[in-house]
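**Q** here's my sequence, what's the structure:
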Amino acid sequence: MIAIGSATLARDTRHHRVLENGFSFHRSEWMQAGSDPCLSPTIFLVEQPAHSVLPAHFHTQNQFQVFQQGSGSLGSRAVGPGSVHYAGAFTGYGPLVAGPQGLSYFTIRAAFETGANFLPLARDKLRRGPKRNAHGPVHEPRTIGQLRALKAPLRAELIGADGSEPEAYALQLPPFSEVSVPAARGSGQFQLVLAGELSAPESRLREWESRFISAGEHGGACRAGPDGLHLLILQMPAMAAEYLALR
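**A** Reported below is the predicted structural model:
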C-alpha cells in the first residue's frame, strides 16, 4: 500500500474544533486512508493558538509528531520547526504549550484513531504494556539555497540512531539526486518533505506533503527535484503484542 498526503486535501479540510475540555484549535487532514484499526495511515495538522495549552494525554496508537511552525514546549522540552517526537500507544505525554506565535504540528499514525485520552481523568483507560517517548533534536527545514549548494547527500539521525524502532532521520539531497531509502518495516514508513521536491512514481510532492509505504515495500524509484530535497523518514514501529488483543 502507498498513500499520499497532499496540500490540496489540507486546504479542503481545514476546520475549527473545540474539545470538551475547551481546547480550541484548527485541524486539517493531510493524509486519509479510511478507518481500518490495523492499517489506515493518517496525517493531520494541528494549529494551536498562541499561549494555549493542550493538557497531558495519551493515544491508543503509536504516533510521530513533527512540528511545522511557531514555538513552544512539549513537557520540559522546547520544540520548533522540524522537531520530531514519538509517543508509543498508551504512553502519556505533554502538556503541549504554544509560544507567542502559536504552534503547529503534524500528528502521524499508521492507523486511524479518534480522540485523546486526557490525564489524569482517563488513567483508568491505560493498559499494561511497553511505554515509549522519544525526542529528536531541533532540525529546521533547509532553505532552497542551502539545498542547491549541496555537493553530496547528507543524513541527520534524529531518533533511533542505532537502527532501532522507532526511527527518524532526515536526508538532504542535491538537485536530481536519487533517493535511497530501505524498505519499510514495522507498521510502515512515512516520508515527509521538509523542503524542496520529491519526485515519486505517484506524484511530485512539495513542502509538507508526504508518502506512506507499507511494511516490506520500497516505494519505487524516487529523485530529488530541481531545487534539491530535504526529506524526513519516519519508521513506525509495529504495535506491541500486549495492545493487539485490544483491537
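**Q** could you use CA atoms for every contact and neighbour count after this?
**A** Fine.
**Q** what sits against the residue nearest to Gly88 when sequence neighbours are not counted?
**A** Among residues not flanking Gly88 along the chain, Asn62 sits closest, at 4.3 Å (C-alpha to C-alpha, 6 or more residues apart in numbering). Residues near Asn62 by C-alpha atoms under 8 Å, 6 or more residues apart in numbering: Tyr86, Ala87, Gly88, Ala89, Arg109, Ala110, Met236, Pro237, Met239.
**Q** distance to Ser210 for these - can I get that in TSV?
**A** Below are those laid out as TSV (distance: C-alpha to C-alpha, whole Å):
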residue	distance to Ser210
Tyr86	18
Ala87	20
Gly88	21
Ala89	22
Arg109	13
Ala110	13
Met236	14
Pro237	18
Met239	22
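**Q** so which of these is the closest to Ala221?
**A** Met236 (21.1 Å; C-alpha to C-alpha).
**Q** most neighbours out of the contacts of Asn62, which is it?
**A** For these, the largest number of neighbours (other C-alpha atoms under 10 Å) sits with Ala110, at 30 neighbours.
**Q** quick check: it vs Glu157, distance?
**A** In this view, Ala110 and Glu157 are 21 Å apart by C-alpha to C-alpha, to the nearest Å.
**Q** what count of nearby residues applies to Thr114?
**A** The number of residues near Thr114, taken as other C-alpha under 10 Å, comes to 9.
**Q** please tell me how far it sits from Pro182.
**A** Distance from Thr114 to Pro182, counting by C-alpha to C-alpha: 31 Å.
**Q** what does Arg128 give?
**A** Applying C-alpha to C-alpha, the value for Arg128 to Pro182 is 32 Å.
**Q** could you also give me the structure for this next sequence, so I can compare it with the first?
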Amino acid sequence: MIYARNGEDALSKRIDIVSPGTGNKHWGTTYFGPRSSNKEAPGPQATMSELQANESVVPHFHGVSMFQLFIAGYGTIGNQGKELKPLTVQFKDHHTAYGPIVAGPQGLCFVALRMYTGNSEPVYLSEPGYRDRLKPSKRRNLTSPQVHFSIEPVMQHRAEVAWETLLQGDDGMHAQVVRLGAGMKVQGPEPKAAGGYYVFVGNGDIVHGGEVLPKWSMVVVENSEAGFEIQAGDKGLEALVLQYPRDEA
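**A** Now for the predicted structure:
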C-alpha cells in the first residue's frame, strides 16, 4: 500500500506526553500507527517528539529498525556530543543502542520513521536485564552530514532533478535527498528492490492523490507497490527519500 499524511494535520493533533525513560514532560505527534507498540500490526509507524529545552533522552534501543530525522531546534547525541543540526538523518538497526540525546536551549524536534509496526517500545540501558532483550543485528548507528535546503525561489526555479546520497548500505538501505523545481516529476526508487521507503517533505510541497501536502508531510511506499512517482507542487520540493533494508520487508 501507499500511505500519506499531511504534516499540518498531524501537528494539529500534537499532545503532551511523558517520557517513559526520564519522566520528563514534552510534546508528541503521531503520523502513522500507535506511538509505541509491543507487537506487530499492519502498516507503518511514524511519530514526532519535541523535547523541552536542555531535556535528555537516556540511552536505549528498539526492536524495529528506523530512520530518525532531526528537523528543528538543536542538540547533541552520544557520549562524544555529536551535533544534531536540522536537518540531520540517522539510521539505526533494530536492537542497536543509541543516546543520550540532549536538546539545546531552544529544544529539539525529531521524527522516528519505521517501515512497519513492531516492537518499538524503548529498552533502556539503565534497566536490569536489558541484555537479555538484545537480538542479532548489524548494529549500525549512522548519522548523515547536515542537509541544507534551498530558499524558495531557488527551489521553485530548479531546472533539473537532483539526487544526493546521505547514507547507504549493502542491503538496500539508502537515504537520499531529491530536489525538484515547481511541478516537476520523477520516479522514486523501485519499491521491490529493498524494504520500501518514506518520502518526507523537508522543503516545499509534494502532490499525491490530488492533494498538496506541505512541509513535514510524508508518504510511505511499501515494497509490494509497483512504483511511485514523486511530484513537486507549485513551490518545488526538497524531500528525504529513506529506503529500508531488504530484511525489513
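**Q** thinking again about what came up before, the residue nearest to Gly88 of structure 1 -> structure 2?
**A** Aligning on TM-score structural alignment places Asn62 of structure 1 opposite Ser65 in structure 2.
**Q** now do the helices in structure 2.
**A** For structure 2, the helices defined by DSSP state H cover 7-11, 152-156.
**Q** show me what the first one is packed up against.
**A** Helices and strands touching helix 7-11 of structure 2, by 3 or more C-alpha pairs under 8 Å, 6 or more residues apart in numbering; DSSP states H and E, are strand 25-32.
**Q** tell me which residues of the strand it packs on are tucked away?
**A** Neighbour-count burial for strand 25-32 of structure 2 flags His26, Trp27, Gly28, Thr29, Thr30, Tyr31, Phe32 (criterion: 16 or more other C-alpha atoms under 10 Å).
**Q** with stretch 61-79 of structure 1 instead?
**A** 61-74, 79.
**Q** may I have the residues that are in contact with Glu55 of structure 2?
**A** By C-alpha under 8 Å, 6+ apart, the contact list for Glu55 of structure 2 reads Asn24, Val102, Ala103, Gly104, Gly107.
**Q** and the residues you listed, which of them are buried?
**A** The neighbour-count test (16+ other C-alpha under 10 Å) applied to the contacts of Glu55 of structure 2 identifies Val102, Ala103, Gly104, Gly107 as buried.
**Q** residue in structure 1 matching the first one?
**A** Val102 of structure 2 maps onto Val97 of structure 1 when the alignment is built from TM-score structural alignment.
**Q** burial of the residue lying closest to that match once chain neighbours are set aside, as a residue count?
**A** Nearest residue to Val97 of structure 1 in three dimensions, chain neighbours excluded: Val53, at 4.6 Å (C-alpha to C-alpha, 6+ apart). Neighbourhood size, Val53 of structure 1 [other C-alpha under 10 Å]: 19.
**Q** aligned counterpart of Val53 of structure 1 in structure 2, please.
**A** Per TM-score structural alignment, Val53 of structure 1 is aligned with Ser56.
**Q** for its match, which residues are in contact?
**A** Contact analysis of Ser56 of structure 2 by C-alpha under 8 Å, 6+ apart lists Thr22, Pro100, Ile101, Val102, Ala103.
**Q** shared with structure 1, which of the residues you listed?
**A** With the contact criterion set to both residues aligned by TM-score structural alignment, their matches' C-alpha atoms under 8 Å, these that also touch in structure 1 are Pro100, Ile101, Val102, Ala103.
**Q** how far away is the nearest residue to Thr13 of structure 1 once chain neighbours are set aside from Ser6 of structure 1?
**A** Nearest non-adjacent residue to Thr13 of structure 1, counting by C-alpha to C-alpha, 6+ apart: Ser28, 5.2 Å away. Per C-alpha to C-alpha, Ser28 of structure 1 is found 11 Å from Ser6 of structure 1.
**Q** how about Glu113 of structure 1?
**A** As defined by C-alpha to C-alpha, Glu113 of structure 1 lies at a distance of 20 Å from Ser6 of structure 1.
**Q** cool, and Arg223 of structure 1?
**A** Arg223 of structure 1 is 18 Å from Ser6 of structure 1, by C-alpha to C-alpha.
**Q** Ser210 of structure 1 too?
**A** 7 Å.
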